[in-house]
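**Student:** Have a look at this prediction, sequence included:
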Amino acid sequence: MIQQETLELLEWSRLCQHLATFAATKLGSLSAQKLSIPTNIEESKQLLAQTQEIYRLEQNLDIKWSFDGINDIGDSLERAQLGGMLSGQELLNIATTLAGVRRLRRIIENQEDFPILAELVEDVRTYPEIEQNIYHCIDEAGKVADRASVKLGEIRRHLKDIRDRIVQKLQNIIQRQGGAIQEPVITQRGDRFVIPVKAPQKDQIPGIIHDSSSTGATLYIEPNSIVEWGNKRRQYLRQEQVEEEAILRKLSAEIAEVYDDLDYLLAIATILDLTTAKARYSLWLEGNAPRFINFDQTELITLRQLRHPLLVWQQKHEQGVPVVPINVQVDPKIRVVAITGPNTGGKTVTLKTIGLAALMAKVGLFIPAKEPVEIPWFEQVLADIGDEQSIEQSLSTFSGHIRRIVRITEGLGNQEDQGNRQQATGNSEDQGSSENIPPSPPPPLPPSPPPNTLVLLDEVGAGTDPAEGSALAIALLNYLADHALLTIATTHYGELKALKYQDSRFENASVEFDDQTLSPTYRLLWGIPGRSNALIIAQRLGLNLEIVQEAKTRIGGFSEEINQVIAGLEAQRREQEQKALEAKQLLQKTEKFYTEVSEKATSLQQREQELKRYQEQEVQKAIAQAKEEIAQVIRQLQQGSQTAQKAQQATEALDQITQHQLPKTPKKQASYQPKVGERIRLSNLGQTAEVLEIDEEAQALTVRFGLMKMTVALTEIESLDGKKVEIQTQKKTPTVTATKPDKSASVPIIRTSQNTVDIRGSRVAEAESDLEKAIALATASGILWIIHGKGTGKLRQGVHEFLKLHPQIDRFELAPQNEGGSGVTLAYLK
C-alpha cells in the first residue's frame, strides 16, 4: 500500500502519461500509462538494455523503424479462439500486423550487436501464409474479394447480369413513361430497384410500391416487369452472403489455430513499441542511461545536473520557467541526508526529483542528468511528502505524517523480516540432513545489511511542538539509518544539522538562498546546512527593528554564531565558484587565442607553399622559353652552310639568353647575428619575440612568444628592420655549364631522305624493323627524323619506348612545332 501511495506522491502517473505520448500504437500507449515497476534488478537491467539498443537503432537514419500497420488485434484473436467469425476489416488488421512485426523482426535480425532485441524476437512467428490467404480473400476495403472462391465469383457474375437487365428495363420504362416519372433516376429501397413515379400517374406504371416521399407526391415503385428479376437477385444475394460467411469463418478458424503464437506476437509488438517510446522519451529529455551501482561498497551515487522530468515537460510544452538542475553525489558510507533551507526553496522538488530518478532507472528509462549516471537499484521507494490532513478522519497534519511514517516503518520491517526468514530457512534445511542426530541450536544470525530501500521524508517531525518534533525527528532518522539504505529528509529543525558531527552516516545539504533578492536560487549545496533566514527576511520586509532585535536575543547567541559560521561557509563557496568560473573563462580565452594563432600559422604555411609553387611555375616558364630560344638559334645555324661567322653569332646569342634567363645575383646585405635579450621577428608568424638563448651548433635559438617559449631555427627569424641571419656554411656558387656539343652541333641538321623515316599507319611491331634500318642509314648524319603522326599517340609511345632501349640512340625529343610538333620525333645518334 505504501509503495502505491509513494507513486501517487511522486506523481508517477503523470510521467507515465507523458511517456504514453511517444508510443506509436494503442497497445503501447496503454502499456505506458499502466507501466509496472520491476521487482528485481535483473528485470530492470533487461529493460534498460532493451531501451539502449532501441536508442542506438533509432540513431541510424538509414533504418526506418516504424510501427505502421500494427493494430490492437487482441479482441479479434480472443473472439476467433472462441469460435466467432471475424469481419473482413479485422482479418485485414491481423494481416497488416503480421507484416509490420515481420518487418521489425527483419530489421533487428539484420543488425549486429543487438543481442537483447534479437533474443526478444527470436521465437516470434509471423505466418506469411496466413497473411497471403487474407490478402487473397479480402480486398483493401475489408470486403471479401471475388477471387476468394470460384463459387463466389460465379454468384457475383450472375448478380451483375441480373442487375444490368433490371437497370436496362427500368431505363426503357423511364423513356416510355417520361410524363409519369417524377425524376429520371433509378434508386433502391432495401434490396429492390425502384423508380420515382408521380402519385397521380401511378396507374401508368403498375408495380409494387415500396416507399413514398414525405409529401406523398412521389411513389417509389418496382414495376411488375422486373419483380421476377428482383426475386432472383435476392436469391443470389443470399447465396453471396452464405459464401462470404464461409470464407470468413475459414480464415477465422486459421487464426484460432495459431492463437497462442499470434497472442505472443502481439505481446512482443507491444514490448517493442513501449521500449521505443522509452527511447524516444529519453532522447527528448536529453537523458543518459543509468548504471546500477553497489552502494554498500565504494561506489558513489552520482547524478550531475539532474532535472525534474515533469518540470522539463512543463517548460517545453506549457512554456514554464527554465528548470534549475541539481547535483547529487552521496558517499557510500552516508545513510541519511538532511536538507535544510527556506520555504519554497526547492526542498520538496529535490525529494521528488531523486525519487523519480530511482523509479525511472528501474523501468528502463534514461535519467535526465549528465554522464556518468550512477544510482543503486532500490527495491522500494517509500515517501512521506506533503500534508495528509483529513477532517473526516479527524487527522491533523502531524497525525497524517505519523500515519504515513508508520506505514513506512512497517514496510521496512516486512522487507527485513522476509530476508531474515529466508536466511533462517536456509540454515534449518542445512541442519536437517540426519534423522539420528538431534539438530543443534541454530547459530545466531549475522547482522543483515539494511534493506535496499530509499526513504524520502518531507518536513520530518513538523506539525507539533518544536522540541518534541525535533526529538522525534532525530530518533526517526537514527532508526532509518539502521534500517534503510538511504534516507533523504527535509527539515527546519536546527538540531538535525548537528547530527553530521555526531554520526558519520549523516550528511547535511541545503537549498541556496540569495540574501540580496530575498529569493531562493533552487540550487542544492552539499556539506553546508541551511541558515535560518526568517529574521533577515522579516527585517528586510519592513518589520519593526525593535521586534527583530528582541527575537534575536530570545534565539540566543549560540544560534547566531552558527548562522554566522554557515554564512561564512556560503561566502567561501561562492568565492570558490567565482574563481572557478573565472578560471574557466580564462581557459576558454586561452583556447581561443591558441586556435587563432594556429589558424594564422596554417595560413602562413599555405601562403608560403603557394609562393613556392608560383616560383616553380615561373622557373619552368623561363626554362621553356630559354629552350625555345636555343632551339631557334640551332635551327638558324642549321640553315645553309656552316661558317665560323655563323658559329660566332650563335655563341653570342646563347650568351645573351644566359644573361637574360639566369637570376641576377642579389646584393649582399650586411651580416646580422641576434643577441640574447634582443627582440626579433618570427618570419613565419609575423609576430615579435624575445631572444632567451642561442644555440650556435644547432643554429637555433629559444624565444619567448607571448606566454609560451619555443625553439626556432635561425633561418626563421629576422631583425626588426628586416635583416636575415647569415648562415656560416660554404655554398656552392651556381655556374652555367656549357652543354657538351653533340654530333648535331658539328653535323648539319638537314632533313633528307637518308635521315627521315615515315612509319604512319604502321603497328609498333612493324615500325621497329623500319626504325632499325633507318638508324643504320642515318648514322652518318647523326640525327633521324621519325614521322609517326599524332593519332591516338600509341604509335608515338611505342617509338619512344623503342628508342629508350636502343644502344645507338643518345637522346630523342619531339620536333619543333613548325617541323611537325608531336607528330615527329627527332632521335640523336651516338
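**Tutor:** Happy to help now that I have it. If you're wondering where the values come from, they're calculated on a predicted model, not measured in any experiment.
**Student:** Could you use CA atoms for every contact and neighbour count after this?
**Tutor:** Will do.
**Student:** Specify the local secondary structure of R304.
**Tutor:** strand (DSSP: H, G, I helix; E, B strand; the rest coil).
**Student:** In addition, the following structure is provided for comparison:
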Amino acid sequence: MNKTYLKLELDKVLLRLEEKCLSSLGVELVRTLEPVRDLEEVRRRIKATSEAEEVLRRYPDLPFSIYDVRPQLARAAVGGILEGEELLRIVATLKNGRRVRRYLLGLEGRRPIITAIAERIGEFRELEKAIEQAVGPDGEVVDQATPRLYSLRQQILKIQERIKESLDTFLRSTEMQKYLQDNLYTIRNDRYVLPIKQEYRHHVPGLIHDQSASGATLFIEPMVLVELNNELRHLKAAEAREVEAILRHLSSLVGREKEGLAATLDALAELDFTLAKGRLSLEMGAVEPQLNNEGRWRIKSGRHPLLKGKVVPVSLTLGEDFTTLVITGPNTGGKTVTLKMVGLFTLMAQCGLHLPAGEGTEVDPTAAVYADIGDEQSIEQSLSTFSAHMAQIVKIINEVTAGSLVLLDELGAGTDPTEGAALAMAILDYLTDLGARSIATTHYSELKAYAYATPKVENAAVEFDSETLEPTYNLVIGTPGESNAFVIAARLGLAPDIIERASNLLGEENRRISRLIAGLAEDKRVSAREREQAEILRREAEKVREELAREKEEWQQQAAREMEKVRREARAILRRAKAEVREIMARIEKALAEENLRARQQAINKAQRQLKELEDTIEAGAARYEPVDSGAPPTELQVGDTVFLVSLGQTGKVLSPPNEQREVQVQVGVLKINVNIRELRLIKGEGKVPGKIESKGWTVKSVSHEEVKPEIDLRGLTVEEACHRVDAYLDDAVLAGLNQVRLIHGKGTGTLREALKDYLQQHPLVKSYRLGGAGEGGSGVTIVYIGR
C-alpha cells in the first residue's frame, strides 16, 4: 500500500471495513480497494454507501449468506465431478442470492445503484431443483435420484437382510457360542465376518479377513456367506457408479451455467462489500460528505475514526479564505490527530466511505494527498530524524501539483530552530504559491508571526487549559497557540525568580510575539463569548417565532373547526326543513283531494302556518353571519367597521384607516394584526359587533343536472369523511333533480359499507337503497333512491 496511506492509517480503517463483510468475497473486494480521484467515480461510490446505509437503517435484518464457490464452478466447467456437499453450497448461495434479489427489488424508494446490483443476481431455479431432488441435506445422493439407483439400493437392502439373518443364525447356535470371542458380527474389507477364537479357527470353515492385535481373535467370513457377500459387493460397486453418474450430470449442469453463476457471485460480492460500507457508516455515526473539485475542505465536528472513548470533535476549513494552515499548540494536544484526520477523510471519501463528522462536511476528493508525519504517538513508527523528514519533503516537493493536499507534521523540527523556522517558511511559501492546500504543525513562534503576515496563510491553535495543565483538543482557527512553558513551570512550583529570569532571557522580540498572541487569544475568547450570547438570543427569537407560528396555526385550525361546525348545523337545518316541507306538501295534496271544501281549506291554512314557522326558524339560523358582498373586498373602510378575514375565517373590528399600502389594523379576539383590504369582506350588522349581523334573507343555490354526477367515489375516506361527503352530495343531487345516485365505497372489509347503510336509514332525503347488482359494481356500490 502507498506509504502515505499507511502514515494516515487508511489500512486500519479498511480493516474495520473487512470486519463488516459477511463473506470472503466481500473481504476480497475490500482488500483490492484503492482511493480514486475521479470526481464522478467517487460520487458513485459514496452514493452506493448512502443507499446501503438507508437500506440497513430501515431493514437491519436483510438476509445475506453466501459461499465462495468459484473453485467448484471452475472445476465443473472443465468436466470435474463435484461432491454432494459442494453442490449444496452452490444451491445455498443461489437460493440466498435469489431471496436477496427479490427483497431488494421489492423495497420502497429509489436506490439506483443497489437496484442495479440486485438485478445482476441471476435466478437458477431449474438447477436448484435438479440438485435438491438428487442430493439430501447431508450431502448424500438420495435413493429417488434415479430409478436405477433406487432399484440397486433396494437389492442391497435385501442382500444385507439375508446376510444378517444367516449371521443371526450363527450367533444363536449353541455350538457356535463356544467358538465366538464376542456374540456379535462385524465388517472387515466391506464383508460381514464373525470374531472367532484363534484355537477354533478350523471349526468354522471360511475366509480369514483380519485378526486382532493380540492374535487371539480371527475375523472369519463363513463359507455360506461368501456368495452373498460377493453379490453385495457387486451391487455396491454398481451403486457407486450410478452415484458418480448422477454427480457427473449435476456437475455438468453447473458447468454449463458457469458464466451466469460467476456473474451472480460477482454481484453478491459487490453487494456484500457495499452493505459493509453501510454498516461501517452506521457504526461510526458517519455522514455522506459533500464533494467538490475546487480545493475546498469544510470539516464540521470531525472525529478521527480510529480514536477510542470520548473524542473531542474538530472543525476546520481550508481552501476558501486561506490555502495554508499553521497549527500550533502543546505536545499531545491533538495537532497530529487533526493533521491525520484531514488526510484520512480525503482518502476515505476517495474510497467511497462516509465520514464521522457533522452534516455539511465537504472535501475535495480529486486532490492528491501527500504526508510527512513523524507520528510520535504511533508504536509502529520510530522518531524520524531531520534528514529523514527532509528526504520525504523533497520527494513531496518534486511530485506535488496545484490542488494537492500536503500535510507536514512538526515542519522544520530536528535542527537549529532559526534555520528550521526559515526553511519551514520557505517550504510553505513554495506550496502556497504553487496553489497546493497545506496544513503544517509547528512549535516555532516565527511561523506564528509568518502566518499572520502572509496572504493565504492562517494560524490555528489547539487550546491548552493552564489551570488543569492539560490540552482541551479544541482547534481554534485564526489564533496561534500560546506559549505555555512558563505557565506550566509556575504551576508546578518553579521559583518565580527563575521564571522571571527565563522571561528576560527570552528576548524582546519573543516577548512581543507572546504579548501579541496573548492579546489575540483574549480577543478571540471575547468574540467567542459575544457570538455565543448572540446565538442564544437568536435561538430565543427563533423559539418565540415558532411559538407564534404554532399558535397561529392552532388558531386557524380552531377557526376551521368552528366554521365546519356551523356548516354542519346549517345542513342539518336544511335537511329538517326539506323533510318538513315534503310532509306539508303531502298534506296539502291530500287536502286538495278532499271533497269537503271546509276540511280542504282548514288543511291548507294549517300548512301555511307551518311554512311560516319554518321560514322564521330558518331565517333566525341564517342571521348569524352575512357579508355584504361575499365576492368583493370593500372599497372603503372606517374605524369601527366589522369585517370578515377570508384567510383566517374569523371576524374582527377595524382599528385604523387604510395606509398607503391599503393595509388596516384589525383586532381579532385579543390579537391586533395588519391586513390588506383585499383579504377583508365588510359585514353589516347592528352596532358593527361580530356575531350580531343583520340577516338579508336566503340566497337559493341553483344546481343543474349536468353539474352533478350520478355517482360519487368514497373509497379511501374515513367513515366520518364519507358521511360528510354523502350529506352534501345528496343535497346537490336533490337540487339537480336526480332521482337515483350511486355511492362507490368499495368492498374492502365492509366497514364503510355498513356505516353508510346505517347513515342512509336515518337520512330524510333517502327513499330507499340497495347494493349494486351484476354490472353495477356488486357489493362495492350502493344504489340510493331519492325522495319520500
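**Tutor:** Nice, I can see it. Just so you know, these numbers come straight off a predicted model, no measurement behind them.
**Student:** All the helices of the stretch 51-200 of the first structure, in order from the start?
**Tutor:** Secondary structure of the stretch 51-200 of the first structure (DSSP state H, counting those that start in this stretch): helices located at 74-81, 88-109, 115-120, 128-137, 150-176.
**Student:** Any buried residues in the third one, and which?
**Tutor:** What it means is helix 115-120 of the first structure. Along helix 115-120 of the first structure, these residues count as buried under the neighbour rule (16 or more other C-alpha atoms under 10 Å): I116, L117, A118.
**Student:** Compute the number of surrounding residues for G435 of the second structure.
**Tutor:** 19 (other C-alpha atoms under 10 Å).
**Student:** who touches it in this structure?
**Tutor:** T323, T401, A402, G403, S404 (C-alpha atoms under 8 Å, 6 or more residues apart in numbering).
**Student:** okay but the second one is in contact with S438, surely?
**Tutor:** Meaning T401 of the second structure. No: using C-alpha atoms under 8 Å, T401 of the second structure makes no contact with S438, being 11.7 Å away.
**Student:** Same drill for those two, tell me which one is more crowded.
**Tutor:** Taking neighbours as other C-alpha under 10 Å, T401 of the second structure and S438 compare with S438 leading, 26 against 17.
**Student:** show me where the stretch 251-400 of the second structure has strands.
**Tutor:** For the stretch 251-400 of the second structure, applying DSSP state E, counting those that start in this stretch gives strands covering 290-291, 297-302, 314-318, 324-328, 362-363, 369-372.
**Student:** N484 of the second structure is nearest to which of these?
**Tutor:** strand 324-328 (11.5 Å; C-alpha to C-alpha).
**Student:** ok, and what's touching that closest one?
**Tutor:** Taking C-alpha under 8 Å, 6+ apart as the rule, strand 324-328 of the second structure contacts 318, 335, 428, 432, 437-443, 447-448, 451, 456-462, 480-481.
**Student:** the longest helix in the second structure is where?
**Tutor:** In the second structure, assigned by DSSP state H, the helix with the most residues is helix 508-592.
**Student:** Save the strands of the stretch 251-400 of the second structure as a markdown table, and put in distance to V675 of the second structure and mean neighbour count too.
**Tutor:** Shown next, in a markdown table, are those (distance: least, C-alpha to C-alpha, whole Å; neighbours: other C-alpha atoms under 10 Å):
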| stretch | distance to V675 of the second structure | mean neighbour count |
| --- | --- | --- |
| strand 290-291 | 43 | 19 |
| strand 297-302 | 43 | 21 |
| strand 314-318 | 46 | 20 |
| strand 324-328 | 54 | 28 |
| strand 362-363 | 45 | 25 |
| strand 369-372 | 60 | 24 |
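**Student:** got a markdown table for the ones you listed, with distance to A518 of the second structure too?
**Tutor:** Formatted as a markdown table, the strands of the stretch 251-400 of the second structure follow (distance: least, C-alpha to C-alpha, whole Å):
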| stretch | distance to A518 of the second structure |
| --- | --- |
| strand 290-291 | 36 |
| strand 297-302 | 26 |
| strand 314-318 | 22 |
| strand 324-328 | 14 |
| strand 362-363 | 32 |
| strand 369-372 | 30 |
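**Student:** With adjacent residues omitted, what lies nearest to K45 of the first structure?
**Tutor:** Using C-alpha to C-alpha, 6 or more residues apart in numbering and skipping the chain neighbours, the partner closest in space to K45 of the first structure is G364 (7.3 Å).
**Student:** For the equivalent of the one you found over in the second structure, which residues are in contact?
**Tutor:** Using TM-score structural alignment, the equivalent of G364 of the first structure in the second structure is G352. By C-alpha under 8 Å, 6+ apart, the contact set of G352 of the second structure is V42, R43, R44, R45, I46, K47, A48, T49.
**Student:** ok, 6 Å please
**Tutor:** V42, R45, I46 (C-alpha atoms under 6 Å, 6 or more residues apart in numbering).
**Student:** Also G84 of the first structure?
**Tutor:** Taking C-alpha under 6 Å, 6+ apart, one finds nothing in contact with G84 of the first structure.
**Student:** next one: L355 of the second structure
**Tutor:** So L355 of the second structure contacts A286, V287 (C-alpha under 6 Å, 6+ apart).
**Student:** rerun at 10 Å
**Tutor:** Taking C-alpha atoms under 10 Å, 6 or more residues apart in numbering, we find L355 of the second structure in contact with 280-281, 284-289, 299, 302-305, 344-346, 348-349, 361-362.
**Student:** And R811 of the first structure, by the same measure?
**Tutor:** Counting by C-alpha under 10 Å, 6+ apart, R811 of the first structure has contacts I783, L803, K804, L826, A827, Y828, L829, K830.
**Student:** If we use 7 Å, what do you get?
**Tutor:** A827, Y828 (C-alpha atoms under 7 Å, 6 or more residues apart in numbering).
**Student:** gap between it and Q132 of the first structure?
**Tutor:** Separation of R811 of the first structure from Q132 of the first structure (C-alpha to C-alpha, to the nearest Å): 80 Å.
**Student:** aligned partner of K579 of the first structure in the second structure?
**Tutor:** Using TM-score structural alignment, the equivalent of K579 of the first structure in the second structure is A534.
**Student:** Give me the neighbour count for its match.
**Tutor:** 12.
**Student:** So G414 of the second structure sits against S384, correct?
**Tutor:** No: if you go by C-alpha atoms under 7 Å, G414 of the second structure and S384 don't touch, sitting 8.7 Å apart.
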